[in-house]
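*Asks:* need the 3D shape of this:
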Amino acid sequence: MAEQAKVPAIRFAGFTDPWEQRKFSDIVNVCSGKDYKHLEEGPIPVYGTGGFMTSVDEALSYDRDAVGIGRKGTLDKPYLLKAPFWTVDTLFYAIPKSDMDLEFVHCSFLNVDWKSKDESTGLPSLSKEAINETIALVPSFNEQSRLGDFFYNLDNLITLHQRKYDKLVVFKKSMLEKMFPKDGESVPEIRFAGFTDPWEQRQLGELVTTTIGGGTPSTSNPAYWDGEIPWIQSSNVLEDTLFDVDIPKAITQKGLEESAAQIVPENSIAVVTHVGVGKLIYLPFQYSTSQDFISLCGLKGDARYTCYALWKRLQEDLHIVQGSAIKGITKEDLLEKNLPMPSVEEQAQIGVLFSQLDNLITLHQRKLELLQNIKKSLLDKMFV
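*Replies:* This next block holds a predicted model:
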């Protein structure tokens, strides 16, 4: 390797020496996990390839932190292990040697394509030998420490936004339970001041003026794509928010005219009715969809409220038949769904509340994605 290639694209000021090429066997001791079922319950965490599993009364490492890396199954998700800990036999733990910074070693593990070192034709497998023979480039300990501290702080920021995001999702779920009546009841547990009338049950079909299906223009015809009409497929609809959607494609007027796709008016609800049933999205602008959707248009009352009420109902239906393979829902079955309906004024306040919650969830999700992308880019540019 040329000497000039042994330095990263971005570097902390004051460091100029080239990085040294070393095998992983020179920077870590790779240790094997063990079965824990003979141990008693205790305070020591047990980890597998998916993270924390349980707690026991003994540790494999009492005072040395390490990096966990999968031996079987998930190979490409290395993560930090803080002592004391125990790992199962599908998870190696790599203890940095005395001249290596733990956080730097963790980043070095993150920069390896471990899937390419899979040695099995079945369940993905990684050997100690494959890890030990992997080449890394390593700077001085001082530069390692600077890099380690930097990525440690970046990880803490990512974790902060992940926790905020998770808390908001849980809070929203809780409020959906409390601000809609339970089965057999006509008023919710929590209600805006000034509203006292009982809620009514209404079929969705009574609230919808028209329904519009979708279609997919030929993907091989460039004249149908890169237009100005947003086109949505089920994979673009997010799980945790009903007011945000990823729209990577837009069709042209020609694509619209020469396919089954149709323009859907603004303030409609696009409901996934095939694979992915249960997902839906409120859209305040005109759009078109694939054939996986039925769009509910000209909604009576507050469309945002109806969106949340329908989503809650569909999630309850899915929970009841949990374990069954639900491939879809017909338009007739969809329109027969009963929804709890308060006055239009109360609908509007509930719709505003949950749309604001969704906006907050989206904000933290976007920040989280941005930070994760920044970390990925910096791992590439600050390491060799």
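
*Asks:* contacts, neighbours, all on C-alpha from now
*Replies:* OK.

*Asks:* show residues contacting stretch 307-320.
*Replies:* 176, 180, 242, 269, 278-282, 337, 339-340, 351, 354 (Cα atoms under 8 Å, 6 or more residues apart in numbering).

*Asks:* pick out whichever of those residues sits closest to Asp101.
*Replies:* Nearest to Asp101 among the contacts of stretch 307-320, counting by Cα to Cα, is Leu242 at 43.6 Å.

*Asks:* Met53: neighbour count?
*Replies:* Neighbours of Met53 under the rule other Cα atoms under 10 Å: 12.

*Asks:* from Leu310, how far off is it?
*Replies:* Going from Met53 to Leu310 by Cα to Cα, to the nearest Å gives 36 Å.

*Asks:* check Trp86 too.
*Replies:* 45 Å.

*Asks:* so who does Ser186 touch?
*Replies:* 198-200.

*Asks:* do the same with Gln347
*Replies:* 301-302, 305, 341.

*Asks:* and if we set it to 7 Å?
*Replies:* 302, 305 (Cα atoms under 7 Å, 6 or more residues apart in numbering).

*Asks:* quick one: buried residues of whichever strand or helix holds it?
*Replies:* In the assignment (DSSP states H and E), Gln347 maps to helix 344-381. Going by neighbour count (16 or more other Cα atoms under 10 Å), the buried part of helix 344-381 is 346-351, 353-355, 357-362, 364-365, 367-368, 371-372, 375, 379.

*Asks:* quick one more, to check against the first:
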Amino acid sequence: MENPKIRFKGYTKDWEQRKFSEFVENVAVRNREGLELECYAVTNDRGFISQKEAHDDFGYMADVDKTAYNIVPPNSFAYNPARINVGSIGYYAGTENVIVSSLYEVFQTADYVEDGFLWHWFKSTHFPKWIERLQEGSVRLYFYYDKLIQCEMKMPSLEEQKKIGKYFDNLDHLITLHQRKCEQTKKLKKYMLQKMFPQNGAKVPEIRFDGFTYDWEQRKFSELYARSSEKNDGSIGMDKNITVATMQFKNDVKVSTTEYLKTYYTFKLGDIAFEGHQSKEFRYGRFVENDIGNGIVSHIFAVFRPIQEYDLYFWKYAINNETLMQRILARSTKASTMMHDLVTNDFLNETFLVPSVKEQKQIGAFLNKLDNLITLHQRKCDELKKMKKYMLQNMFI
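*Replies:* Below you'll find the model as predicted:
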């Protein structure tokens, strides 16, 4: 194939085959004078990153012997020969020299090569094929500069290179934008989950909607929920089987007989189920509310049904809030292998602060809106990543 499947209008000339030895130059120079330059590293997901910024990942070494490092001038590529197979290559677009480990290869390109175009080619499926073909080693595989210059690629005019590089830069910008908005909304949700529920013996939350002034009421869970032992009568099939961990309908679970389906509990909209696996996030297990519709769950889960008027979304977030539920579950569960079992009577005797249904609705709607925004940004981000993957496959050859 002489040309890619997708091109910008106005470009018809065939792409030319180029060897890397024609257009890259090794510019790695040891920092022998010990210049006080900032230390950088290259990661497979973030590219060039300051070790100060990434101290949690790398550990910042203020007293490191900088004479053992390589200098990276602006507009240079650098990569780790031992990790290039997982994408550890970066492009440094800064204005001041920096340094990287002497293990790194550092190179620049000729004037007729657009660095942005080459950068995105590195992220396409073409470069990994060259790495796989040329890397060497027995236990650990390496891809040194002498292997890089053996690679070949097809390249258009400089003008077309710039167009392609800019297009993928814009895609990356949009992906980063939605990722950032997603993370910001997650942080806001975490903050509001702490501030919109009473903490540390308080009777009201720190953040409250206008018009609500009454104290929240202390209620036993036995006043709010009852243990449900309602079994499936066989009329509900596996298409309505709910996976508690993800709160999704999942019908790929193998069930031997219809009779076995009758051992499943009915799990109605608004019911809660206890999932006892301990994790960093949920020390004693957790409750999950059914907010997707009527279905069934395995008999291994303890199911509880609301017995008073309630707001679906308020309880979705309240019952799953580790800050609120950890002490309650610490007192009402017992440890077993890798998980916790719920002691029903102990749980039902525990108390919980509850606002009016009207206030529940306000809180639930607000938190659910945040979740919808998180989902929206995540979905958009995923769509853009799929588009980028497709275009990388079809705009390079």
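
*Asks:* determine which two of the contacts of stretch 307-320 of structure 1 are furthest apart.
*Replies:* So, the contacts of stretch 307-320 of structure 1 by Cα to Cα: farthest apart are Lys337 and Phe354, at 21.1 Å.

*Asks:* and Ser222 of structure 2, how many residues sit next to it?
*Replies:* Ser222 of structure 2, neighbours per other Cα under 10 Å, totals 19.

*Asks:* give me the nearest residue to it, chain neighbours excluded.
*Replies:* Closest residue to Ser222 of structure 2 apart from its sequence neighbours, by Cα to Cα, 6 or more residues apart in numbering: Leu348 at 4.6 Å.

*Asks:* between Trp86 and Leu310 of structure 1, which is the more surrounded one?
*Replies:* Trp86 (28 against 22).

*Asks:* name the SS class of the corresponding residue of structure 2 for that one, please.
*Replies:* Here Trp86 of structure 1 is matched to Ile99 in structure 2, going by TM-score structural alignment. The local conformation at Ile99 of structure 2, judged by DSSP: H, G, I helix; E, B strand; the rest coil, is strand.

*Asks:* give me the contacts around stretch 16-33 of structure 2.
*Replies:* 66-72, 105-110, 148-156.

*Asks:* and Thr176 of structure 2, what's its match in structure 1?
*Replies:* Using TM-score structural alignment, Thr176 of structure 2 pairs with Thr159 in structure 1.

*Asks:* likewise Gly211 of structure 2?
*Replies:* Aligned partner of Gly211 of structure 2 by TM-score structural alignment: Gly194.

*Asks:* so that match sits in a helix?
*Replies:* No: under three-state DSSP, Gly194 of structure 1 sits outside any helix and is assigned coil.

*Asks:* how far away is it from Ser343 of structure 1?
*Replies:* Where Ser343 of structure 1 is concerned, Gly194 of structure 1 sits at a distance of 12 Å (Cα to Cα).

*Asks:* who has more neighbours, these two?
*Replies:* Just comparing Gly194 of structure 1 and Ser343: by other Cα under 10 Å the higher neighbour count belongs to Ser343, 14 against 7.

*Asks:* so what corresponds to that one in structure 2?
*Replies:* Here Ser343 of structure 1 is matched to Ser356 in structure 2, going by TM-score structural alignment.

*Asks:* residues contacting that match?
*Replies:* Counted by Cα under 7 Å, 6+ apart, Ser356 of structure 2 has zero contacts.

*Asks:* cool, and Lys115 of structure 1?
*Replies:* Counting by Cα under 7 Å, 6+ apart, Lys115 of structure 1 has contacts 75-76.

*Asks:* many thanks, I have nothing further to ask.
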